[in-house]
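> Have a look at this fold, sequence not included:
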């Protein structure tokens, strides 16, 4: 679970005011500037539900699998709308931005209900 939390923290981007320029966008860690991605998909496109009860592991894994295999030039942004998304661990991939909207929470669980 620590590896999952560390991975998420490294890739989360800060929620920023729309008036900021591209040079002012930084990740929540403040280390790496946020990279703009032309291609965007939402976790809801893969069945993600932010009700705090539904297990969203399958949605996260399918969305990230899609991003990994699309190999879009410039990468892809995975948008997580407001809500609480319960999930088991999942792996991130290169050339993606995991973007949590204001009010979006990814909550880890160790209850294993989904298998690959």
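Now that the structure is in, tell me what you want to look at. These numbers come from a predicted model, not from an experiment.
> Please count neighbours and contacts with C-alpha atoms only from this point.
Fine.
> for this protein, what spans make up the helices?
Taking DSSP state H as the test, the helices found in the chain are 2-11, 57-70.
> any residues touching the longest one, and which ones?
By Cα atoms under 8 Å, 6 or more residues apart in numbering, the residues outside helix 57-70 that reach it are 41, 43-44, 46-48, 75-76, 78, 86-94, 96, 114.
> dropping in the other structure now:
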């Protein structure tokens, strides 16, 4: 894939340990799932499909979804544990103006605690 990823620890957090994101068990690029980065075509259904697919392999060393440079038109996202979305340089996330792509979500009991 040719990504050059550098992780740095902010001052005061030197004792924290975390795996390099290059060591993820499963890595994929959003365009592998049909995502279009033209800023006009909705990738609303592509993101959840990619996240759901990669989440099957995320336990342990985790999964990484690479969003390549470009303009991505999407709605809100639900992420999962052990999962990283890596945005390459010059990625622009645009939200859809179509209200049908923004479904109402039920409030979870854990909210507001």
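That came through fine. As the structure is a computational prediction, the values presented were derived from the model and not from experiment.
> picking up where we left off before, nearest to residue 108 of structure 1, out of the helices of structure 1?
With Cα to Cα as the measure, helix 2-11 is the member of the helices of structure 1 nearest residue 108 of structure 1 (8.3 Å).
> Nearest to the spatial middle of structure 1, which residue is it?
residue 98 (3.0 Å; Cα atoms, centre = their mean).
> residue in structure 2 matching that one?
When structure 2 is aligned by TM-score structural alignment, residue 98 of structure 1 is paired with residue 85.
> Ok, residue 41 of structure 1 next?
By TM-score structural alignment, residue 41 of structure 1 lines up with residue 28.
> from what I can see its match touches residue 62, true?
No: with contacts counted by Cα atoms under 8 Å, residue 28 of structure 2 stays clear of residue 62, the gap being 11.9 Å.
> Who has more neighbours out of those two?
The neighbour comparison of residue 28 of structure 2 against residue 62 (other Cα atoms under 10 Å) goes to residue 62, with 21 against 17.
> Without its sequence neighbours, what residue ends up closest to that one?
Leaving aside its chain neighbours, residue 62 of structure 2 sits nearest to residue 82 (4.6 Å; criterion: Cα to Cα, 6 or more residues apart in numbering).
> doesn't residue 26 make contact with that neighbour?
No: counting by Cα under 8 Å, residue 26 is not a contact partner of residue 82 of structure 2; they are 10.9 Å apart.
> Need the overlap of contacts for these two.
Contacts common to residue 82 of structure 2 and residue 26, judged by Cα under 8 Å, 6+ apart, are 58, 62-63.
> Which residue ranges of structure 1 form strands?
39-42, 51-55, 76-80, 83-87, 96-100, 104-108 (DSSP state E).
> Columns distance to residue 11 of structure 1 on top of those strands, output as a markdown table?
What follows is the strands of structure 1, written out as a markdown table (distance: least, Cα to Cα, whole Å):
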| stretch | distance to residue 11 of structure 1 |
| --- | --- |
| strand 39-42 | 16 |
| strand 51-55 | 21 |
| strand 76-80 | 11 |
| strand 83-87 | 17 |
| strand 96-100 | 6 |
| strand 104-108 | 13 |
